[in-house]
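[1] Quick check, what structure comes out for this input:
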Amino acid sequence: MNDTSTTPEAGAAGSVRPTLAAVARLAGVSNSTASLAFSGTGPVSDATRERVLSAAKELNYAGPDPRARSLRRGRSGIVGVVMEERVGDAFRDPIKIALLDGISDEIAVIDAGLLILTDAGEAAQRIEDAPMDAVVLIGCSPRLDESVAMLRQRGIPLVAIEGDPADDVLTIAQDNREATRVAAQHLADLGHTDVSVVTLSLTRDRARGPLTDERLAAGSSNTTLERLSGVRDVFPDAGGYVTRGSFVEEGRIAGHALLDDPDDRPTAIIAQSDLLAAGVIRAAEEVGLAVPADLSVVGFDGVRVDGLWPYDLTTLVQPAIDKGRAAGVAIVEMLEGGVAHPATFTSVFHLGNTTAAPRAH
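    Got it, this is the predicted structure:
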């Protein structure tokens, strides 16, 4: 059956105004990619941008026009998304991409575009003065309090996805601590007592190294700290290694740091993302360990990781796109004069083939 859903929006007679969502469907990309193709704030290839612009031309869609919207509705037509990491790094993370897709899916109903911002360098100033109707903070730490205060002073609606925002910022939360506690309890039930953690970044400088009390005390990443607390609810003395972010190579580096000494190895590792877990498995193989016979590995996210076969990763599956949609719904409600509500999402434990009882010695 042919999909005719774009026909009314694209009508040549102009009876119904075309939307960004229709352009995305015709171009064969997600709403967030289409939005970024117009805004120029994300790593969209020239070929993809040309495909989006060609689809827009075919549908007679002029794209988000902040000046026109400002005159017509008193809005810029832009929703800002603030992240602490570099934009390029964010677009290597499937969870961040899913969040952006979810946000874009919902703000498409008001035909808004995305503006991706970070709090680093000159970009920090843009958080305070960019023309935006609303802002979504993704995993941001209390360091952004000054910028958040400025946005609030400007009367800009704010929604946070995780992170540690000010008390009056509406938050879309994730059960990071409880979900990780479930994973840790699974390992305890299997008989593991020597468990290490490979964490996401703890601080803005994204320094990597052993998980020490000093690093923990300086930690500002709410997601990292909550997931670590979940492990320590079951294994109070669990140590580990801090990485620079959710990348396979970072997991591999951390894996070697924890596994290279045959006299001081954990029997299980809980990684705070599936990409990190994949890197840990790679490191285990490189030092001659079998997973899960010699080492159990648990991840977090529930995303597809290229090259992981034949492993079916034991992990916590989080509904990332639904979290993005919830943030987008809240933004639309705020901008349309409705009542927005916070939400907390629950992860689902997935038992794969990367965990087993520790090998008897």
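
[2] all contacts plus neighbour counts: C-alpha atoms, from now on.
    Fine.

[3] all helices for the stretch 1-150 of the chain, in order.
    In the stretch 1-150 of the chain, the helices defined using DSSP state H, counting those that start in this stretch lie at 7-10, 20-27, 31-39, 46-58, 66-73, 87-90, 94-107, 123-129, 145-153.

[4] Now render those helices as JSON lines, adding mean neighbour count and distance to Arg325.
    Formatted as JSON lines, these follow (neighbours: other C-alpha atoms under 10 Å; distance: least, C-alpha to C-alpha, whole Å):
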{"stretch": "helix 7-10", "mean neighbour count": "18", "distance to Arg325": "22"}
{"stretch": "helix 20-27", "mean neighbour count": "23", "distance to Arg325": "14"}
{"stretch": "helix 31-39", "mean neighbour count": "24", "distance to Arg325": "12"}
{"stretch": "helix 46-58", "mean neighbour count": "17", "distance to Arg325": "22"}
{"stretch": "helix 66-73", "mean neighbour count": "13", "distance to Arg325": "23"}
{"stretch": "helix 87-90", "mean neighbour count": "14", "distance to Arg325": "18"}
{"stretch": "helix 94-107", "mean neighbour count": "23", "distance to Arg325": "4"}
{"stretch": "helix 123-129", "mean neighbour count": "16", "distance to Arg325": "22"}
{"stretch": "helix 145-153", "mean neighbour count": "15", "distance to Arg325": "22"}
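
[5] Okay, Asn176 and Ile95: tell me how far apart.
    For Asn176, the distance to Ile95 equals 14 Å [C-alpha to C-alpha, to the nearest Å].

[6] got it, and Asp129?
    Taken as C-alpha to C-alpha, the span from Asp129 to Ile95 is 28 Å.

[7] what about Ile331, neighbour count?
    A count of nearby residues for Ile331, using other C-alpha atoms under 10 Å, gives 26.

[8] Kindly apply the preceding question to Gly163 instead.
    Gly163 has 21 nearby residues by other C-alpha under 10 Å.

[9] Excluding chain neighbours, give the residue nearest to it in space.
    Gly139 (3.8 Å; C-alpha to C-alpha, 6 or more residues apart in numbering).

[10] how about this one, so we can line them up?
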Amino acid sequence: MAPDRQPRATLRAVAEAAGVSTSTASLAFSGKGPVAADTVERVLAAAARLGYTGPDPLASSLRHGRSGIVGVVVEGRLLHAFRDPFAVSVLDGLSQVLDEVPAGMLLIAQHAGAPEKAIPQLAGTALDAVVFSLCGPDDNPAVDHLAARGIPMVGDGSPADERVVQLALDNRGASAAVSRHLHELGHRRVAHLMMPLRHDSSTGLARRAVLEDAEFADSRDRALGFLDVFPDAALLAQTSLPDVEQGAAAARLLLDRPRGQRPTAVVAQSDLLAMGVVRAADELGLRVPEDLSVTGFDGVELPWFAGTLTTVDQHGEQKGRRLGELLRRILDGERPQDEVQDTDLRLGTTTAPPAGD
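    Predicted structure coming up:
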């Protein structure tokens, strides 16, 4: 049998034990009022004896109409988010603004194949707002649940719903820009390495038809941007996870072929996938960029990589702060317009003109 739960000590009990009024005890405990030092000492001593640690946060939230908690919905396992330096940089930027609000951050993992499983966790949590921050699906059942509760939502382009204030990204245009860079260098036999297009994507070669059934708009739009520049590209691959290991596995399928059939460049949809391409190239004895040019997408720091990746920099920390600022405005009673996150093409040492066949 579980032990009986001890009742929570109250401020009134502390005041009685210290021989002061409840209002004086409140001022003494908070340190925000003109209370004599010896009175403060008596109140704090009484609080320590009774185990009083401060006002009940639930009661405080009911009085002020806020819980002080912002939910951050992360698609897939949290493990994968923490392994992705771009995801970490976005969460870092967001947390900086939440510290200023102030509000705490509650990370909520949403299973890619069964997003509805997150709803009971959301339903049992008092939330001031929710942020969809890391490339989730266009359709998300959590939106209806949160909207019904009147909880404001901010997204990074998804879920695609007018009830969600968006900080979107021109994924198609940014992907086309990095692809044009390769085209201008003279590359024509170029392959494309995609992030998962669906929750059940498997790592391997892919046909263009997979784009028609894509769940994740970011992956689809980056592929369309690539095809805008290289419409005749025949070599496409997708991954089950956007990490280095799966990037290397897919890249080997693209690169392990005779020289005249092998791509002279690979456009990867994330920096981690691009590092997988670099790893696979090294295993196959190919030099980057002399034998193979490689581009990424995100603009994360890669301290273990000796070179500098040519990539689309979407400024992760800044993006997180902008999500936080949108959220702050919503909590202040505004209804901000959707915004677009800027990107920059950052040239590095991983791209060069193609060598002759």
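
[11] if we can go back for a sec, any idea which of the helices of the stretch 1-150 of the first structure gets closest to Gly209 of the first structure?
    For the helices of the stretch 1-150 of the first structure, the distance to Gly209 of the first structure is smallest for helix 87-90, at 19.4 Å, taking C-alpha to C-alpha.

[12] Mind jotting down where the strands sit in the first structure?
    78-83, 113-118, 134-138, 158-161, 170-174, 195-199, 209-210, 240-242, 268-271, 296-298, 315-317, 343-345, 348-350 (DSSP state E).

[13] ok, residues contacting the fourth one?
    Which is strand 158-161 of the first structure. Outside strand 158-161 of the first structure, the residues within contact range by C-alpha atoms under 8 Å, 6 or more residues apart in numbering are 134-140, 152, 169-173, 323-324, 327, 330-331.

[14] go with 6 Å
    Residues outside strand 158-161 of the first structure that contact it (C-alpha atoms under 6 Å, 6 or more residues apart in numbering): 134-139, 170-172.

[15] Then the third one?
    Around strand 134-138 of the first structure, the neighbours that count as contacts under C-alpha under 6 Å, 6+ apart are 79-83, 156-161.

[16] what residues are up against Asp99 of the second structure?
    Neighbours of Asp99 of the second structure in contact, by C-alpha under 6 Å, 6+ apart: none.

[17] Now check the first structure for the residue matching it.
    With TM-score structural alignment as the criterion, Asp99 of the second structure lines up with Ala108 in the first structure.

[18] swap in Val312 of the second structure?
    Per TM-score structural alignment, the equivalent position to Val312 of the second structure in the first structure is Leu316.

[19] how much space is there between its match and Ala184 of the first structure?
    Counting by C-alpha to C-alpha, the gap from Leu316 of the first structure to Ala184 of the first structure is 11 Å.

[20] Quickly note the distance from His186 of the first structure to Val234 of the first structure.
    On the measure of C-alpha to C-alpha, His186 of the first structure and Val234 of the first structure end up 10 Å apart.

[21] Also Arg69 of the first structure?
    For Arg69 of the first structure, the distance to Val234 of the first structure - C-alpha to C-alpha - is 53 Å.

[22] One more: Met334 of the first structure?
    40 Å.

[23] Tally up the residues packed near the counterpart of Leu302 of the second structure in the first structure, please.
    Leu302 of the second structure maps onto Val305 in the first structure, with residues paired by TM-score structural alignment. Close neighbours of Val305 of the first structure, defined as other C-alpha under 10 Å, add up to 14.

[24] for Ala290 of the first structure, same thing?
    14.

[25] quick revisit: make JSON lines out of the strands of the first structure and add distance to Gly102 of the first structure and mean neighbour count.
    Output for those, formatted as JSON lines (distance: least, C-alpha to C-alpha, whole Å; neighbours: other C-alpha atoms under 10 Å):
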{"stretch": "strand 78-83", "distance to Gly102 of the first structure": "12", "mean neighbour count": "22"}
{"stretch": "strand 113-118", "distance to Gly102 of the first structure": "12", "mean neighbour count": "24"}
{"stretch": "strand 134-138", "distance to Gly102 of the first structure": "12", "mean neighbour count": "25"}
{"stretch": "strand 158-161", "distance to Gly102 of the first structure": "12", "mean neighbour count": "24"}
{"stretch": "strand 170-174", "distance to Gly102 of the first structure": "13", "mean neighbour count": "22"}
{"stretch": "strand 195-199", "distance to Gly102 of the first structure": "25", "mean neighbour count": "26"}
{"stretch": "strand 209-210", "distance to Gly102 of the first structure": "33", "mean neighbour count": "16"}
{"stretch": "strand 240-242", "distance to Gly102 of the first structure": "29", "mean neighbour count": "24"}
{"stretch": "strand 268-271", "distance to Gly102 of the first structure": "25", "mean neighbour count": "29"}
{"stretch": "strand 296-298", "distance to Gly102 of the first structure": "26", "mean neighbour count": "29"}
{"stretch": "strand 315-317", "distance to Gly102 of the first structure": "16", "mean neighbour count": "25"}
{"stretch": "strand 343-345", "distance to Gly102 of the first structure": "14", "mean neighbour count": "15"}
{"stretch": "strand 348-350", "distance to Gly102 of the first structure": "19", "mean neighbour count": "17"}
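
[26] wait, which of those strands is closest to Ala12 of the first structure?
    Comparing the strands of the first structure by C-alpha to C-alpha, strand 113-118 comes nearest, at 23.3 Å.

[27] Now that closest one on the second structure. Mean distance?
    Mean deviation of strand 113-118 of the first structure from its aligned counterpart in the second structure after superposition (mean C-alpha distance after the TM-score superposition for the first structure): 1.1 Å.

[28] contacts for that strand?
    Counting by C-alpha under 6 Å, 6+ apart, 35, 41, 78-84 sit against strand 113-118 of the first structure.

[29] Which residue ranges of the stretch 201-350 of the first structure form helices?
    Per DSSP H, counting those that start in this stretch, the stretch 201-350 of the first structure carries helices over the ranges 213-218, 222-234, 248-259, 274-286, 320-335.

[30] highest average neighbour count across the ones you listed?
    The highest mean neighbour count among the helices of the stretch 201-350 of the first structure, using mean count of other C-alpha atoms under 10 Å, belongs to helix 274-286: a mean of 25.
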